[in-house]
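# here you go, sequence then predicted model.
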Amino acid sequence: MPPTRVEPVVLLDDNWNTTGSIEKEEAHHQNTPLHLAFTAYVFDEEGRFLLSRRALSKRTWPGVWTNSFCGHPLPGEPLAEAVRRRLRAELGTTAERIDPVLGAVRYRAVMDNGIVENEVGPVVRVLLAAPPIPNPDEVDRVRWIQWDELLSAIDEGRSEISPWSAKTIERLRGVGPDPWGWQTSPLQELPPPLRCLT
């Protein structure tokens, strides 16, 4: 996807209903409004997790290790389409399978420079259809890691991860130790803007 493409984000109220949209580049600042997002965790068939490091040029949390990729559904865009769009843009590949495993996670985090991330959205599990080819404008590097090894590294302070990954991983611990054993979230657990889109 060309970097000049307009990408509005969906603004939400406290009940997570749509209130409008704003350009992504204008959305993240010291008073970032609540907006719709998703967080993706890529696993291979053996259950290894694809950990990614954000590009050093990113405006928010540059160079930080994080989940596989993230994104913001466009107004009226179904979740699966948003995931596929960002997967192509960040990791240069396609998905064989996309499953929402947490319907909605809300988080707010503040960088040292005062920029705020303020989002709510589902967590999705992704199986790739082809190996990743990271886009250097988005992803500095990736590595495959066993899921339980990552959890141990976090617990022992050996792995520093993005604040949204810390929160979503904590929620994922509650649904079981085997990533392919996680149940798919019911439609009604998604934020309202994503429930009626197929």
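That came through fine.
# could you use CA atoms for every contact and neighbour count after this?
OK.
# could you pull out the helices for this protein?
Secondary structure of the chain (DSSP state H): helices at 24-27, 79-91, 147-155, 163-173, 192-195.
# right, so of those helices, which gets closest to Trp182?
helix 163-173 (8.5 Å; Cα to Cα).
# point out the most buried one among the helices of the chain.
Each of the helices of the chain was scored by mean neighbour count; the highest is helix 79-91, a mean of 20, by mean count of other Cα atoms under 10 Å.
# quick one: distance of that helix to the chain centre.
10 Å (Cα atoms, centre = their mean, to the nearest Å).
# so which elements touch it?
strand 69-71, strand 95-110 (3 or more Cα pairs under 8 Å, 6 or more residues apart in numbering; DSSP states H and E).
# got another one to weigh against that:
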Amino acid sequence: MKRYNNNLIVRFIFNYPLFSQIMANGISELQGYDEEQKEMMKENCIVVDENDQIIGQESKINCHRDKGILHRAFSVLLFNSENELLIQQRAGEKITFPSVWANSCCSHPLYQNGEECGIEGAKKAAIRKLEQELGTYKDSVNPEDLTFISKMHYKARADRKWIEHEVDYIFVIKGNISINPNPNEIQKTQYVNKEKLDLLFEKSTKDDIKIGPWFRLIRDNFLDNIWENLDELNRIQDNKVHHMEELQ
């Protein structure tokens, strides 16, 4: 006859209501969201301090709920040969910031496969997501095609439940790259020049047009300089973490 550890049984029974509550909360928070998007919330982000030093890893859902946990992200700005910027409207299925307009591609390096290795790791993550989000062909974008510009630390609440708190690596790609956007990630794309982008931002203050807060910060603090130096991006590169005020 098997003997059971009574102490373990008592501890389990004592903790069971708390365990059940934790499990129920985790399920209920994602209830009603798209299945593909829910699955990606299990991925582990790279947790960092305000100087971008790695201090651990945490699930995407935990990094983006309640008060948020500071983690790494990246933003890609893709320009064609006409120096027009590709922008996207995020899919309605997205859990955080659905249907907002944003830069060409934005996501997170994960704590896996070398993506935690600074700039080069963020490039690996960017290439992975360019394929998954924008549908770029495999090997059509290589690490050397991505020019690192800078980093920004920002915090922006989406709603009462979800928040962004990130050290965002900003990259530029220049070239005519074929795309086939994933409808689960993106509902619209378009190339814009500076004037058209300014008009979109202007309309966002009046019409029902939403713009991602990270893209607004990139536009207000980096984009003009990038546009003016597209042929000499090395002139504007730095390895600083630019700390932005929290957006409401």
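Okay, I see it. Just so it is clear, the model here is predicted, and its values are computed rather than measured.
# which ones are touching the nearest residue to Pro186 of the first structure once chain neighbours are set aside?
For Pro186 of the first structure, ignoring the flanking residues on the chain, the nearest one in space by Cα to Cα, 6 or more residues apart in numbering is Gly103 at 7.2 Å. By Cα atoms under 8 Å, 6 or more residues apart in numbering, Gly103 of the first structure lies in contact with 121-123, 185-191.
# give the ChimeraX command for selecting the buried subset of those residues.
Listed next is the ChimeraX selection for buried residues among these, using 16 or more other Cα atoms under 10 Å:
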select :121,122,123,185,190,191
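# got JSON lines for the contacts of Gly103 of the first structure, with distance to Arg158 of the first structure too?
Shown next, in JSON lines, are these (distance: Cα to Cα, whole Å):
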{"residue": "Gly121", "distance to Arg158 of the first structure": "28"}
{"residue": "Pro122", "distance to Arg158 of the first structure": "27"}
{"residue": "Val123", "distance to Arg158 of the first structure": "24"}
{"residue": "Ser185", "distance to Arg158 of the first structure": "31"}
{"residue": "Pro186", "distance to Arg158 of the first structure": "34"}
{"residue": "Leu187", "distance to Arg158 of the first structure": "36"}
{"residue": "Gln188", "distance to Arg158 of the first structure": "37"}
{"residue": "Glu189", "distance to Arg158 of the first structure": "33"}
{"residue": "Leu190", "distance to Arg158 of the first structure": "33"}
{"residue": "Pro191", "distance to Arg158 of the first structure": "34"}
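# which single one of the contacts of Gly103 of the first structure is nearest to Glu170 of the first structure?
Within the contacts of Gly103 of the first structure, the smallest distance to Glu170 of the first structure is 11.9 Å, found for Val123 (Cα to Cα).
# so how far is Gly92 of the first structure from the residue most central in space within the first structure?
For the first structure, the residue nearest the mean C-alpha position is Thr39 (1.9 Å; Cα atoms, centre = their mean). From Thr39 of the first structure across to Gly92 of the first structure, the span is 17 Å (Cα to Cα, to the nearest Å).
# got a list of what the residue opposite Leu74 of the first structure in the second structure once aligned touches?
Mapped onto the second structure by TM-score structural alignment, Leu74 of the first structure lines up with Leu110. Contacts for Leu110 of the second structure (Cα under 8 Å, 6+ apart) come out as 43-46, 116, 125.
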